[in-house]
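> coords below, sequence missing:
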């Protein structure tokens, strides 16, 4: 789907969030930036917990300000109300965030509250049923065109462990040349690689030196520096169709190796999600990588970047950034 999706009301806006993030937020604040009448970035942070209202508001506003074209914002608070009183969850944090966003010239158009039983305009007594989100035009349309944010993409039990592990190459120049040529051929081809090719690539990903080159060569608009590529500093707009394909191929490669050898592919998928601007989905894959291989270093380093609020350079550049097909 390449055409724009029309958001006609609050239920549509709430429905779009899981599709944009790749998962359903819980105990979170979500800020959606707006560029005139179109949506820009979608940002999610864990609910404040012990964070002071001003500190929390300034941090989230800093992230939102990376969208330099934003002219307004929407705020959605995801919180399960358990008390019987009428107090609003995180009222001081919402007030502080509204003030900070206004000072940053991104005034809040609307604040919404979503719980496990209803949704409402924040600060009102209304309790709208969640079915109105499920049945909204946005959710129906996005689901029809194949978006499935509630689908568990990675399930080790479903992938199975009844496959033999692969052996990493020695890392010679010949190994590197073969791995890069094979990776390029697979990304430029139609369909998925056969089992022999998939296992050869999965083996190459087990070697740190070869893996870094394969990561780099996923992007065709690079200056040769792995450090620059890793942080999303590209010479031009990357071929995002190729990036989408690399993510799909990485998932296929996980099927031909047992648990304990999937971390490099999970890290690739997480890194590509981060380049696209989806920090929440990226962190999910990187966490899985660090669980597949205890403290897998590249995944740990990338998670540290994300948790510090670092946004990939390419995701901050409107001319080079990934354009979500669904909205």
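Received the coordinates, thanks. The model shown is predicted, which means the values in this text are computed figures rather than measured ones. Numbering: from 1, shown residues only.

> make it CA atoms for all contacts and neighbour counts henceforth
OK.

> what about the most centrally placed residue in the chain, distance to residue 121?
Taking CA atoms, centre = their mean, the centroid of the chain lies closest to residue 278, which sits 2.4 Å from it. Note on residue 278: its distance to residue 121, by CA to CA, to the nearest Å, is 26 Å.

> ranges for the helices of this structure?
10-21, 53-64, 91-103, 131-134, 137-144, 156-159, 173-188, 195-206, 208-218, 226-230, 240-254, 263-275, 279-292, 297-307 (DSSP state H).

> putting a second one here so we can go through both:
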């Protein structure tokens, strides 16, 4: 199958551009979050790994920041950009050199930013800039100009950004929040689930009979043909919905490890978006534990195109369905180590090379 087109390269040179791009970098619109973006390259303008956590309580800051530093360090950044996303009001602080002057407004969450800067500095990683993103504006914690006073701020860039256009081209959908990502692949309702369970039982019995008659290898090849047909039918402009029996057939097919690994290669093909649509549908509709394989394939496809948020949500679904599913466990370890999408691509190619040579 043909390789996917090379990933699009988008450079964001202004802090406001990065602040406005957060929903596209994360896959959803963050709220009350600390976001850290890796900056790489000779100019320090190439964006790398993006990590997000909920704003931690003071007693949890050290532990949370230690994990962020460890994660970002795997990307070998030349520097990082800190962004606090919060709707909190300004703090009031008494300047030590002017205790008689009363309390002055101060950008919120400055102690968190201070601790984050120290944590990254302790790991030898410079913080290029620290920003507050709030109510359609951004502030720099380091800026002393009038534009960065608590009551001011700089409006986020308006219009469709280059990154937004690139995200749309790759099929990324920006959700309102992380909960919306979870709902995107949430299991179907009770009546639909009952119908799917019956279809899976019937198809499973049919496959057992065919395996006894034709042999398992023949059944596997039929399953691969079904996967290819479903992906082809899910191409651009497709509105056809898989039947319960089709979902059951594909879900049973992906329980075969070799077939699943062949399907893994679709993440690097020009059919990646169509394959992701199929994996999403199977994850939603297949009952546990048949949803574990498509959910993990969905996680791989999302991670390869840089959508870490969806990758993690899909992986949570896979491990929630079948905690011992080895493919999901291995991928969980890789994502926890912040293995870059480029490394995932390389591993997929290496895993697929021997099989390609045999065919």
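Ah, there it is. Quick caveat, the model's predicted, so the values are computed rather than measured.

> TM-score of the superposed pair?
Here the superposed chains carry a TM-score of 0.69, computed using TM-score structural alignment, normalised by the length of structure 1; 299 aligned residues with a CA RMSD of 4.4 Å.

> before we move on, the earlier item: want to throw the helices of structure 1 into TSV with distance to residue 43 of structure 1?
Supplementary listing: the helices of structure 1 in TSV, determined by distance: least, CA to CA, whole Å:
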stretch	distance to residue 43 of structure 1
helix 10-21	8
helix 53-64	7
helix 91-103	13
helix 131-134	20
helix 137-144	19
helix 156-159	28
helix 173-188	30
helix 195-206	31
helix 208-218	26
helix 226-230	21
helix 240-254	21
helix 263-275	12
helix 279-292	8
helix 297-307	12
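
> and of the ones you listed, who's closest to residue 318 of structure 1?
Judged by CA to CA, the one of these that comes nearest to residue 318 of structure 1 is helix 263-275, at 12.7 Å.

> hmm, who's touching the closest one?
202, 205-206, 211, 215, 232, 243, 247, 250-251, 253-254, 279, 281-286, 288-290, 292-293, 296, 298-299, 302, 311-315, 322 (CA atoms under 8 Å, 6 or more residues apart in numbering).

> ok, now with 7 Å
205-206, 215, 232, 247, 250, 254, 279, 281-283, 285-286, 288-290, 292-293, 299, 312, 314-315 (CA atoms under 7 Å, 6 or more residues apart in numbering).

> swap in stretch 249-263 of structure 2?
With CA under 7 Å, 6+ apart, stretch 249-263 of structure 2 has contacts from 203, 220, 223, 224, 226, 227, 282, 286, 290, 291, 293.

> what's the closest non-adjacent residue to the counterpart of the second one in structure 1?
Structural correspondence for residue 220 of structure 2 with respect to structure 1 (TM-score structural alignment): residue 176. Ranked by CA to CA, 6 or more residues apart in numbering and with sequence neighbours excluded, the top spatial neighbour of residue 176 of structure 1 is residue 210, at 5.9 Å.

> in contact with residue 81 of structure 1, which residues?
By CA under 7 Å, 6+ apart, the neighbours of residue 81 of structure 1 are residue 115.

> show me what it lines up with in structure 2.
So, by TM-score structural alignment, residue 81 of structure 1 is matched to residue 88.

> kindly report the same for residue 111 of structure 1.
Match for residue 111 of structure 1 (TM-score structural alignment): residue 130.

> the residue lying closest to that match once chain neighbours are set aside: neighbour count?
Distances taken as CA to CA, 6+ apart put residue 82 closest to residue 130 of structure 2, at 4.6 Å, once the chain neighbours are dropped. Residue 82 of structure 2 has 23 neighbouring residues, counting by other CA atoms under 10 Å.

> buried stuff in stretch 158-177 of structure 1?
159, 165, 166, 168, 169, 176 (16 or more other CA atoms under 10 Å).

> quick check, nearest of the residues you listed to residue 194 of structure 1?
Once CA to CA is applied, the member of these that ends up nearest residue 194 of structure 1 is residue 166, at 15.1 Å.

> got the contact list for the nearest residue to residue 117 of structure 2 once chain neighbours are set aside?
Leaving aside its chain neighbours, residue 117 of structure 2 sits nearest to residue 127 (6.2 Å; criterion: CA to CA, 6+ apart). Going by CA under 7 Å, 6+ apart, residue 127 of structure 2 touches 79, 80, 81, 117.

> how about 10 Å then?
Counting by CA atoms under 10 Å, 6 or more residues apart in numbering, residue 127 of structure 2 makes contact with 36-39, 78-82, 116-121.

> narrow these to just the buried residues.
36-39, 78-82, 116-120.

> what about residue 248 of structure 1, distance to residue 115 of structure 1?
Residue 248 of structure 1 is 33 Å from residue 115 of structure 1, by CA to CA.

> ok so, going back, now, which of the contacts of residue 127 of structure 2 sits nearest residue 149 of structure 2?
Closest to residue 149 of structure 2, out of all of the contacts of residue 127 of structure 2 and judged by CA to CA, is residue 82, at 18.3 Å.
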